[in-house]
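Colleague: Let me see the structure of the following:
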Amino acid sequence: MKNKYTEIVQELSDREITFHLIATQVLLLVIALVIGFFWFDDFSSFWELFIWDDKKIWYVGVGAGLAIVALDLLLMKMLPPSYYDDGGLNKRMFENRTVWQIAGIAAMVAVSEEILFRGVLQTHIGLVVTSVLFALIHYRYLFNKFLFVNILLLSFLIGYIYMVTENLLVTIVLHFIVDFLLGLAVRYDKQPPHEQEGKIHE
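Modeller: Sure, this is the predicted structure:
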């Protein structure tokens, strides 16, 4: 199954990979919109999840994001490349992108996934179920036990931070920092191709 997935990834063009990424994120936003329409009393109750003048956006969101990236990069240096083998999708996604394109991808993923999983789902069904669902949608990580446990723990951490801060902007910024910096790490990695997998949480 994993070998078949890797073959499919390698056969996709850059345009097809971009299309699938955008389509996936739009789908997540549509799902959030539909579910949120029934679960929230009105739009204002959803908008209250965004606290714009909260200093925790910077010292929790940015701080936790940088700490997660630092730990991830350290583990990438210490562990065999196979531990971070996601089938080659992250390498294909970021190796030919500009810094601004990587930032755009990270922002799109952070906004759509946090709105659905933390803003809509966790707000109504709780941390545990939402964290498991978040890990499961990262289909390619199901082929790698280390990556699956990694994304599951990350999901619980982000969910816990959201539960404590009660501000969706904190986790959006955190998610963006992680994906953007790890995307840059994949983009500028000079190792041989088979060792360039890396891990992004989109």
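
Colleague: C-alpha only now, for contacts and for neighbours.
Modeller: Fine.

Colleague: can you tell me how far residue 33 sits from residue 43?
Modeller: From residue 33 across to residue 43, the span is 10 Å (CA to CA, to the nearest Å).

Colleague: Tell me which of the two has more neighbours.
Modeller: Between residue 33 and residue 43, counting by other CA atoms under 10 Å, residue 33 is the more crowded of the two (15 against 10).

Colleague: element containing the more buried one, please.
Modeller: helix 14-39 (DSSP states H and E).

Colleague: so after that helix, what's the next helix or strand?
Modeller: helix 43-47.

Colleague: got the contact list for that following helix?
Modeller: Residues outside helix 43-47 that contact it (CA atoms under 8 Å, 6 or more residues apart in numbering): 40, 119.

Colleague: Same question for it: list its buried residues.
Modeller: residue 46 (16 or more other CA atoms under 10 Å).

Colleague: just how off-centre is it within its chain?
Modeller: Relative to its parent chain, helix 43-47 has a centroid offset of 24 Å by CA atoms, centre = their mean, to the nearest Å.

Colleague: what's the answer for stretch 68-83, then?
Modeller: 17 Å.

Colleague: So for stretch 66-84, what gets flagged as buried?
Modeller: Applying 16+ other CA under 10 Å to stretch 66-84 flags 66, 68-69, 72-73, 76, 82-84 as buried.

Colleague: And the furthest pair within these?
Modeller: Farthest-apart pair in the buried residues of stretch 66-84 is 66 and 82; separation 23.8 Å (CA to CA).

Colleague: Now the second one, please; I'll put the structures next to each other:
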Amino acid sequence: MNRQAKIIQEMSDREILLNLYITQAIMLIIAIILGFFWIDDLTVFYSLFKWDPVHIFLIGGGVAVIVITIDLLFEKYLPKSWVDDGGINERVFAKRSVFHVFFIAAIVAICEEILFRGILQTQIGLVLASLIFALIHFRYLSKILLFTMAVVLSFILGLLFEWTNNLLVPIFAHFLIDFVLGLFIMYKARKKVS
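Modeller: I've put the predicted structure just below:
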């Protein structure tokens, strides 16, 4: 983790954002390529996007609020070394505007959920898709609590998709978690400066 933290600290803000956006573009490209081979009928894929406010906002949003609450409680009451991700989340969110945090959270949620739930989970199942999702968050591998949280969150998002058969539900939950936690990081960083 120290090596990763050092690399992150040496990167400019521009490099951090460029890496983030490139990673998300790669995920979307992988989703498109896999979808080309695995999906015979695009109407079946499009049917995974349903405007259902009860499922999206009450179920997806409700689950997101629970995850955010647990994350904030961990942040407040557990030793910092247990919840320290090497500074990547702070570097991504600390100096952004509210709109930019919103944009990052939306891009990440859409790209990751299309790949992991919309393509992988529909083709290889909940367990494998969720484990692959957790493993791409490899920066958490050396932190047992953070990796466990990534695995649990992955299964929660996958189960939301299984229960609702609506990709907008895990997309909204993922977005809300990243957006709210990103805002907390942003405001915390600004509070430190003032």
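
Colleague: How many neighbouring residues does the closest residue to residue 35 of structure 2 other than its chain neighbours have?
Modeller: Spatially, and ignoring its direct neighbours in sequence, residue 35 of structure 2 is nearest to residue 119 (6.4 Å; CA to CA, 6 or more residues apart in numbering). By other CA under 10 Å, the residues close to residue 119 of structure 2 number 21.

Colleague: how near is residue 119 of structure 2 to residue 99 of structure 2?
Modeller: 29 Å.

Colleague: cool, and residue 78 of structure 2?
Modeller: 30 Å.

Colleague: again with residue 4 of structure 2
Modeller: Distance from residue 4 of structure 2 to residue 99 of structure 2, by CA to CA: 28 Å.

Colleague: all helices of structure 1, in order?
Modeller: For structure 1, the helices defined by DSSP state H cover 2-11, 14-39, 43-47, 56, 63-78, 89-94, 99-114, 123-125, 127-137, 145-165, 168-187.

Colleague: Just to check, residue 32 of structure 1 is in contact with residue 120?
Modeller: Yes. Between residue 32 of structure 1 and residue 120 there is a contact under CA atoms under 8 Å: 6.4 Å.

Colleague: got the contact list for residue 49 of structure 2?
Modeller: 166-168.

Colleague: Swap in 10 Å and give it another go.
Modeller: Residue 49 of structure 2 is in contact with 118, 165-169, 171, counting by CA atoms under 10 Å, 6 or more residues apart in numbering.

Colleague: same question, residue 180 of structure 2
Modeller: Residue 180 of structure 2 touches 64-65, 68, 101-102, 105, 186, counting by CA under 10 Å, 6+ apart.

Colleague: go with 8 Å
Modeller: residue 68.

Colleague: What is the equivalent residue in structure 1 for it?
Modeller: When structure 1 is aligned by TM-score structural alignment, residue 180 of structure 2 is paired with residue 181.

Colleague: what about the residue nearest to residue 145 of structure 2 when sequence neighbours are not counted, distance to residue 70 of structure 2?
Modeller: Computed as CA to CA, 6+ apart, the closest residue to residue 145 of structure 2 that is not its neighbour in sequence is residue 82, at 6.4 Å. Distance of residue 82 of structure 2 to residue 70 of structure 2, given as CA to CA: 14 Å.

Colleague: Report how many residues lie close to residue 4 of structure 2.
Modeller: 14.

Colleague: Just give me the neighbour total for the residue lying closest to it once chain neighbours are set aside.
Modeller: Spatial nearest neighbour of residue 4 of structure 2, excluding adjacent residues (CA to CA, 6+ apart): residue 86 at 6.6 Å. Number of residues near residue 86 of structure 2 (other CA under 10 Å) recorded here: 21.
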